[in-house]
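Q: Generate a structure from the sequence data that follows.
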Amino acid sequence: MTNAPTSPFKTPVTVALTGASGAQYGLRLIDVLVAAEHEVWVMISKAAHMVIATETEITLPAQPERLAQALSERSGAAVGQIRCFGREDWMAPVASGSGAASAMVICPCSTGTLSAVATGASNNLIERAADVAVKERRTLVIVPRESPFSPIHLEHMLTLSRLGVVILPAAPGFYHHPQSIDDLIDFIVARILNQLGITHQLMPRWGEDQSPTSSFKDE
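A: Got it, this is the predicted structure:
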């Protein structure tokens, strides 16, 4: 009996980008996870591709293999560190509870995706992966970016919060005296990393006196 090959990377984290504003948060999160030597499983919705093209100067291909290559080149990922899945790739590990365990972050999360996850719709792989995370009681962090929130949005957030999902709105603070948009982005990414249990030095914790840096390490 031969042992299964071990991954050279730390535990995988699934990152899904959907069609809300704030694509920069999700792209930065991928970069940080790569720097922290985690394997990153990525899903980008069709609407998210449009948002990325609108909000950034980045153009990403839709085909999963080409997308993985483009993200790897952008983040400096090692070969095989980033894996991308299409919206109906039902053989992807994230589609089943028997797949490899992985925390999941939907960043940014559109209110449409929020609704689908709250109701268990599972109409595409992102929604199904989130449904798996909920039913398997894995860490799921949802980063909504909408203003104002309607009662429908708030009810869906409450439903998911009661199921153990972390609702982490993209609402950066200012007590760390941000000097750039990148500092505001890192504020939210740092909060996501805290929920994943991944230590970082993106910004000091409350009460600490240190300058933001770009080095990361896993606990």
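Q: contacts, neighbours, all on C-alpha from now
A: Fine.
Q: Tell me where the longest helix sits in this structure.
A: helix 181-196 (DSSP state H).
Q: And the strands in the protein?
A: Residue ranges of the strands in the chain, as given by DSSP state E, are 10-17, 38-44, 82-84, 103-109, 140-144, 166-167.
Q: if we can go back for a sec, between the longest helix of the chain and strand 103-109, what angle do the directions make?
A: Following axes from the mean of the first three to the mean of the last three Cα atoms, to 10 degrees, one obtains 150 degrees for the angle between helix 181-196 and strand 103-109.
Q: circling back to that earlier point, any chance of the strands of the chain in TSV, plus distance to I152 and mean neighbour count?
A: Supplementary listing: the strands of the chain in TSV, determined by distance: least, Cα to Cα, whole Å; neighbours: other Cα atoms under 10 Å:
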stretch	distance to I152	mean neighbour count
strand 10-17	21	22
strand 38-44	24	25
strand 82-84	31	24
strand 103-109	15	27
strand 140-144	13	26
strand 166-167	15	16
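Q: Same list as before, the ones you listed that is, but in CSV and with distance to Q201 included.
A: Below are the strands of the chain laid out as CSV (distance: least, Cα to Cα, whole Å):
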stretch, distance to Q201
strand 10-17, 18
strand 38-44, 16
strand 82-84, 22
strand 103-109, 20
strand 140-144, 20
strand 166-167, 22
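Q: please give me the structure for this one as well, since I'd like to look at both together:
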Amino acid sequence: MRLVVGVSGGSGIPYALSVLRALHGLGVETHLIVSSGAKRVMSAEGGPQLSDLTALASVTHEDRDLAASVASGSFRTDGMLVVPCSAGTLAKVAHGFADNLLSRAAHVTLKERRRLVLVVREDPLPRPMLENMLKVFDAGATVMTASPGFYHSPGSVEELLHFVTARVLDQFGLDVPGFRRWGEAP
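A: The predicted structure is shown next:
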């Protein structure tokens, strides 16, 4: 399997790291795109850094490289996910504004009718953002929120991240080891 993983400027880079760790562990080929906004968030939040993400990716693309392989529909992938997906990236995808590689790759994913999952992490949700969520949904994307469940009695932040990671990767038919589903025995 080959997936494009976009990381945009919304707070929540630990979600991206968790997803990349899981994909790496599952042997999935990943093409990572980190936006300039995400790089600023990494610096401000002091959590996972760019080197932590790139160490887990199969290939890393510069966000300004609109000639990268993932910018073309002829480059086959099994889909794309953006985690976290900022309000700005959501708006670009909703309106087909492909001014960087991340938004171009998302555009290509939609035009090729491949699975696109956008994991938003922002509250409260203003009307323009809700409208953009509906636009991308209508275009074929799946919109998810980075909202972990609690029925599995998480004991750490890592377990909360693992929950969201597992639910996101469910969208691609991938099973994350150690994820307990509702109704399953511990």
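Q: if we can go back for a sec, among the strands of structure 1, which is nearest N124 of structure 1?
A: strand 38-44 (10.4 Å; Cα to Cα).
Q: Measure the mean distance from the closest one to structure 2 post-superposition.
A: Average distance between strand 38-44 of structure 1 and its aligned residues in structure 2, after superposition and using mean Cα distance after the TM-score superposition for structure 1, equals 0.6 Å.
Q: Setting aside sequence-adjacent positions, which residue approaches the aligned partner of A118 of structure 1 in structure 2 most closely?
A: Using TM-score structural alignment as the criterion, A118 of structure 1 maps onto A94 of structure 2. Sequence neighbours aside, V136 is the residue nearest to A94 of structure 2 in space, at 5.0 Å (criterion: Cα to Cα, 6 or more residues apart in numbering).
Q: just M80 of structure 2 next, same as before
A: Nearest non-adjacent residue to M80 of structure 2 (Cα to Cα, 6+ apart): V4, at 4.5 Å.
Q: What residue in structure 1 is paired with that neighbour?
A: With TM-score structural alignment defining the correspondence, V4 of structure 2 maps onto T14 in structure 1.
Q: got it, and L66 of structure 2?
A: Taking TM-score structural alignment, L66 of structure 2 has W90 as its aligned residue in structure 1.
Q: likewise Y15 of structure 2?
A: When structure 1 is aligned by TM-score structural alignment, the residue opposite Y15 of structure 2 is Y25.
Q: ok, now which ones touch its match?
A: Neighbouring residues of Y25 of structure 1 by Cα atoms under 8 Å, 6 or more residues apart in numbering: C107, P108, I185, D186, I188, V189.
Q: Of the residues you listed, which are reproduced in structure 2?
A: Contacts conserved in structure 2 for the contacts of Y25 of structure 1, counting by both residues aligned by TM-score structural alignment, their matches' Cα atoms under 8 Å: C107, P108, I185, I188, V189.
Q: so how far is A53 of structure 1 from the fourth one?
A: It refers to I188 of structure 1. According to Cα to Cα, to the nearest Å, I188 of structure 1 and A53 of structure 1 sit 21 Å apart.
Q: same question, the second one
A: In this structure, P108 of structure 1 and A53 of structure 1 are separated by 15 Å, where distance is defined by Cα to Cα.
Q: One more: Y175 of structure 1?
A: Y175 of structure 1 is 31 Å from A53 of structure 1, where distance means Cα to Cα.
Q: again with V165 of structure 1
A: Applying Cα to Cα, one obtains 29 Å for the distance of V165 of structure 1 from A53 of structure 1.
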